[in-house]
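Asks: have a look; sequence and predicted model below, questions after that.
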Amino acid sequence: MFTMKTKQAEQTEKIGEQLANSLKPNDVILLDGDLGAGKTTFTKGLAKGLGIKRYVKSPTFTIIHEYREGRMPLFHMDVYRLEDGGGDDLGWDEYFYGDGVSVIEWSQFIQDYLPEDYLRITLKRNDESDNQRTLAFDAQGERYTTLLNDLKEDLK
């Protein structure tokens, strides 16, 4: 487990951009936290780091946005609407074991479909000014332990 704080949205985005430098196809990043915690802001940074120029917004109503023009595809998922189920036919394995990076917001709602190994990032607002965040990183599996260690080195 690794925890860090940011003081503004740009810092949260920059950490996502740094992480993108070490990402490989089939990587799975889980982003959890309350509404407005910075999950999509973090994903914008990931997209930028992957060379994606399109505007990144939360796929709340479409569930999945695919961005294919970067160094590798980014599959951005917001599964909040699947809280009561309904994700059986979305082809999770095609995303998780495809040619890109999968980023899943609200991952607890599809826990049964997730791969065994992943990097979970829990984002939490620290103040009422809506600027400060705490990011808690939890690596599951050897690949993600290495990824997290690389990120810690990059952020020094």
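Replies: Nice, I can see it. This one's a predicted model, so the numbers in the text were calculated from it and none came from an experiment.

Asks: use CA for all of it now, contacts and neighbours both
Replies: Will do.

Asks: how about the helices in this structure?
Replies: Per DSSP state H, the chain has helices spanning 9-20, 39-49, 92-96, 142-155. These are given in chain order.

Asks: can you tell me which of those is most buried?
Replies: helix 39-49 (a mean of 24; mean count of other CA atoms under 10 Å).

Asks: contacts for that helix?
Replies: Residues from elsewhere that reach helix 39-49 (CA atoms under 8 Å, 6 or more residues apart in numbering): 9, 12-21, 31-33, 53, 55-58, 70, 74, 76, 103, 105, 123.

Asks: save the helices of the chain as TSV, and put in distance to Leu114 too.
Replies: Output for those, formatted as TSV (distance: least, CA to CA, whole Å):
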stretch	distance to Leu114
helix 9-20	20
helix 39-49	18
helix 92-96	8
helix 142-155	14
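
Asks: now do the strands in this protein.
Replies: 2-6, 28-32, 64-67, 74-78, 101-105, 118-125, 133-140 (DSSP state E).

Asks: centre of the chain to the second one, how far?
Replies: A distance of 4 Å separates the C-alpha centroid of strand 28-32 from that of its chain, computed with CA atoms, centre = their mean, to the nearest Å.

Asks: included below, for side-by-side comparison, is a second structure:
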Amino acid sequence: MSDTPHHTVTLPLPDEAATAALGRRLGVLLRPGDLVALRGDLGAGKSALSRALIRSVTHEDAEVPSPTFTLVQTYDTAIGPVWHFDLYRLSGPDEVYELGWEDARAEAVALVEWPDRLGPLLPPDRIEVTMEHDGPDARRATLTGHGALAARVAAADWTL
């Protein structure tokens, strides 16, 4: 168990509209330099959550493709640059540097699917979002703010 501050909130997401609402809430909370670690099985809603978040800080009809094949997509947004990483196909943490990792960490909000692939590069100050199936269309999201982001998660309004 880590001794860094943390705060956890669990939210039911009965449908995709609730997942989108959570994405919008996260979009309001984030600032350049923040990292959101997105955890969950395939099909758990990580990409849907990311898409809603990115649309909330760009525009509603923004094209937001999954970074599954490109490994990273970048966006100019109202909260600064957002880099959306999908690290599923990485074989080791060092490969993330080839994707512009240092630039993303210096200037952008980083959304990271499959954050375990970062190994020791996963920063102590982060928001972890674990998406789980809670029925055919329903999901459950567990958000944990770690380190410097714990207070922000604790103070946020998570009413969806």
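Replies: Sure, I can see it. Note that the coordinates shown come from a computational prediction; the quantities given were computed from them, not determined experimentally.

Asks: between the helices of the first structure, which one is closest to Asn26 of the first structure.
Replies: Closest approach to Asn26 of the first structure among those is made by helix 92-96 (5.6 Å; CA to CA).

Asks: residues contacting that closest one, please?
Replies: With CA under 8 Å, 6+ apart, helix 92-96 of the first structure has contacts from 26-28, 75, 101-102, 113-115.

Asks: and for stretch 152-160 of the second structure?
Replies: Residues outside stretch 152-160 of the second structure that contact it (CA under 8 Å, 6+ apart) are 7-8, 18, 21-22, 25, 29, 127, 143-145.

Asks: now for these, which pair is the farthest apart?
Replies: His7 and Ala18 (21.2 Å).

Asks: what lines up against Leu147 of the first structure once you look at the second structure?
Replies: Aligned by TM-score structural alignment, Leu147 of the first structure pairs with Arg152 of the second structure.

Asks: against the first structure, where does stretch 11-24 of the second structure fall?
Replies: Using TM-score structural alignment, stretch 11-24 of the second structure pairs with 4-17 in the first structure.

Asks: redo the contacts of stretch 152-160 of the second structure as JSON lines? Include distance to Arg117 of the second structure.
Replies: JSON lines is the format used below for those (distance: CA to CA, whole Å):
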{"residue": "His7", "distance to Arg117 of the second structure": "23"}
{"residue": "Thr8", "distance to Arg117 of the second structure": "22"}
{"residue": "Ala18", "distance to Arg117 of the second structure": "28"}
{"residue": "Ala21", "distance to Arg117 of the second structure": "28"}
{"residue": "Leu22", "distance to Arg117 of the second structure": "25"}
{"residue": "Arg25", "distance to Arg117 of the second structure": "26"}
{"residue": "Leu29", "distance to Arg117 of the second structure": "25"}
{"residue": "Ile127", "distance to Arg117 of the second structure": "16"}
{"residue": "Leu143", "distance to Arg117 of the second structure": "19"}
{"residue": "Thr144", "distance to Arg117 of the second structure": "19"}
{"residue": "Gly145", "distance to Arg117 of the second structure": "19"}
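
Asks: closest to Thr70 of the second structure among the residues you listed?
Replies: Looking across the contacts of stretch 152-160 of the second structure and measuring by CA to CA, the closest to Thr70 of the second structure is Ile127, at 23.5 Å.

Asks: ok, so what distance separates Glu69 of the first structure from Gln132 of the first structure?
Replies: Distance, Glu69 of the first structure to Gln132 of the first structure, by CA to CA, to the nearest Å: 31 Å.

Asks: looking at the two, which one has more neighbours?
Replies: Per other CA atoms under 10 Å, whichever of Glu69 of the first structure and Gln132 has more neighbours is Gln132, with 20 against 14.

Asks: map that one onto the second structure.
Replies: Checking with TM-score structural alignment, Gln132 of the first structure has Ala138 as its match.

Asks: what sits against that match?
Replies: 12-16.

Asks: among the residues you listed, who's most crowded?
Replies: Result: Leu13 is most packed of these (other CA under 10 Å), 23 neighbours.

Asks: what's the burial count for the nearest residue to that one once chain neighbours are set aside?
Replies: Leaving aside its sequence neighbours, Leu13 of the second structure sits nearest to Arg139 (CA to CA, 6 or more residues apart in numbering; 4.9 Å). Residue neighbour count, defined by other CA under 10 Å, stands at 21 for Arg139 of the second structure.
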